[in-house]
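> output the structure for:
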Amino acid sequence: MTVLSTEPRGTAALLVNSAGQYLLHLRDANKPHICDPGTWSIPGGGREDAETCRQAVERELFEETGLRVPLEPLTVVSSHGPTGEKGRIQVYVGTWDGEDSTLPCPEGIMYRWFAAETTAWLTMCPWTAEVIALHQKTAPVPAPRTSGPARAGGTRARLNAVGVHLYLERGDGRILLGRRHPGVAFAGNRFHTLAGQLETEGAVAGLIREAEEEAGLVIAPEDLELVHTVHMLDAGDDSDGQPRIGLFFRARTWSGTPEVREPDKCLEWIWAAPARLPQPMVRYTQIAIEAIGRGETYTELGWS
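Now for the predicted structure:
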């Protein structure tokens, strides 16, 4: 007999710093199937399979921010899904004294610290506003915590987001490029390789996953070869200034025909000659493709 868990399906993490500020996440406004689109909320997500709430919130927090911090249960709130269905969210609270600008943001728009009184002027997710109000009444400002030693020059260590890119090359030398949707946050209406940001996975596994999700392509791990790395502080094309590492893998063998599987991100796939790239292109992608053609394996952008 299977015993169903009575824990809430949803989880979320309220992070507060020693100044009493709350780390809020701006949700996508136009992406389909988003709960409370365009509002400020806190990171979290639903339980998967047999996960407990604690396991789910720790996984979601790491996937969405790269953070692993001690969390304690705070409260359970009611919420509604993108189609109006009702649910419950187990909210946890933790402390972190890092800089919001250092956080990767694979989902949504950005992370920012806000004082509690400032949230009254924001477009807030209703249940998140409820959670902050409760925390203000019941919890003291946490003791200061360090976020890591300072490096020479007075700057702190910063997380570098890692993205994987597919240099898919046909027998005639043409490579696969996609034209990004005008409504995406980064590089709208520009041509780009098939690419994605890593989750909790290795680079090769992440690229294989992205190829299947975005274009319906099946690639074996042994058919991928790392051919170029770009380390950039300024990626151009609406860059948010987050340090990023772009890994470009060449594949000459695969199964399937490229198809648009995420029309909210990509409008079309084309095959292009590296010597005659379509325009407009994502700047760092064009630089990497040109460097691959010259046999170069590494590029730095924006550091000087």
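> make it CA atoms for all contacts and neighbour counts henceforth
OK.
> can you count the residues close to the residue lying closest to residue 86 once chain neighbours are set aside?
Leaving aside its chain neighbours, residue 86 sits nearest to residue 80 (4.3 Å; criterion: Cα to Cα, 6 or more residues apart in numbering). A count of nearby residues for residue 80, using other Cα atoms under 10 Å, gives 14.
> quick check: the gap between residue 226 and residue 290.
As judged by Cα to Cα, to the nearest Å, residue 226 and residue 290 stand 15 Å apart.
> for residue 86, same thing?
51 Å.
> the more surrounded of those two?
Neighbour count, other Cα under 10 Å: between residue 86 and residue 290, residue 290 has more, with 15 against 10.
> and the strand or helix carrying the more buried one, what does it pack onto?
Assigning secondary structure by DSSP states H and E places residue 290 in helix 283-293. In terms of contacts (3 or more Cα pairs under 8 Å, 6 or more residues apart in numbering; DSSP states H and E), helix 283-293 is packed against strand 224-232, strand 298-301.
> how about this one, so we can line them up?
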Amino acid sequence: MRFEHDQRVRYRPLVHVMVLMHRDDGRVLLLRRTGKPYAAGLLAPPGGRLERDETMMGGALREVGAETGVRIAPRDLEFCHLLHHRDPRDGEGRLGVVFTAQRWSGEPANREPDRCSALVWADPARPPADCVPYTAAVLTQFCAGALASVHGWPATGGRA
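Down below sits the predicted model:
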């Protein structure tokens, strides 16, 4: 039996990792983006792009440490949500892997003042109006207990 080769291009989205740091009062840490990155002036959790040869957990721990100065033990990082987001700038899909942490060592501080202007503790059940749109979507879905969601795609979920 002969199979025809599938001529479609393989999908290789960028992967972003995010960490929802939860305080005892249930609030999560959001950072106000500044400078030239996407969505400057808006709030997002600590996170960023996954680098080559880096695990999702390793990238999340690296990003939260670089941005806030805290250390999270790998055992204290828990997967909580997967977001398939379509970037409004270029229409490309991105995967957002979201983790949560309730324990860390150190006090969160702004370690990247060229990329962040403020740290804000917010109620995830009521995302601030000035969140990055996909951040608000993640917080809403997380509070609903959803493990996966899409954001920014047509109602049909993309191509038919």
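> picking up where we left off before, and of the helices and strands packed on helix 283-293 of the first structure, who's closest to residue 252 of the first structure?
Closest of these to residue 252 of the first structure is strand 224-232, at 8.1 Å (criterion: Cα to Cα).
> contacting residues for the counterpart of residue 147 of the second structure in the first structure?
In the first structure, residue 147 of the second structure lines up with residue 297, judged by TM-score structural alignment. The contact partners of residue 297 of the first structure, taken as Cα atoms under 8 Å, 6 or more residues apart in numbering, are 227, 228, 229, 291.
> picking that back up, so how much does the helix holding residue 290 of the first structure differ from the second structure once superposed?
Compared with the second structure after fitting, helix 283-293 of the first structure deviates on average by 0.8 Å (mean Cα distance after the TM-score superposition for the first structure).
> by how many degrees do that helix and strand 224-232 diverge?
Counting by axes from the mean of the first three to the mean of the last three Cα atoms, to 10 degrees, helix 283-293 of the first structure lies at 130 degrees to strand 224-232.
> and helix 283-293 of the first structure, what's buried?
Buried residues in helix 283-293 of the first structure, counting neighbours by 16 or more other Cα atoms under 10 Å, are found at 284, 285, 286, 288, 289, 291, 292.
> cool, stretch 58-77 of the second structure as well?
Those buried within stretch 58-77 of the second structure under the rule 16+ other Cα under 10 Å are 59-72, 77.
> so where in the first structure does that stretch end up aligned?
Residues 205-224 of the first structure are where stretch 58-77 of the second structure lands when matched by TM-score structural alignment.
> stretch 93-111 of the second structure now?
The aligned range for stretch 93-111 of the second structure is 243-261, by TM-score structural alignment.
> between the two ends of the matching stretch, what distance do you get?
Start-to-end span of stretch 243-261 of the first structure (Cα to Cα) is 28 Å.
> what sits up against it?
Contacts for stretch 243-261 of the first structure (Cα under 8 Å, 6+ apart): 158-171, 213-220, 223-235, 266-269.
> what about the residues you listed, which are in strands?
Taking DSSP state E, the ones among the contacts of stretch 243-261 of the first structure that sit in strands are 161-168, 224-232, 266-269.
> mind checking which of those are buried?
161-168, 224, 226-232, 266-269.
> the helices in the first structure, which residues?
If DSSP state H is used as the criterion, the helices of the first structure fall at 53-65, 126-138, 203-215, 283-293.
> what range does the first one cover in the second structure?
The aligned range for helix 53-65 of the first structure in the second structure is empty, by TM-score structural alignment.
> ok, now the second one?
Aligned by TM-score structural alignment, helix 126-138 of the first structure corresponds to no residues of the second structure.
> report the buried residues of that helix.
Neighbour counts using 16+ other Cα under 10 Å place 127, 128, 129, 131, 132, 135 of helix 126-138 of the first structure among the buried residues.
> again with the first one
By neighbour count, and taking 16+ other Cα under 10 Å as the criterion, the buried residues in helix 53-65 of the first structure are 53, 54, 56, 57, 58, 59, 60, 61, 62, 63, 64, 65.
> from residue 7 of the second structure, how far out is the most centrally placed residue in the second structure?
By Cα atoms, centre = their mean, the second structure has its centre lying nearest to residue 18, at 3.3 Å. Separation of residue 18 of the second structure from residue 7 of the second structure (Cα to Cα): 34 Å.
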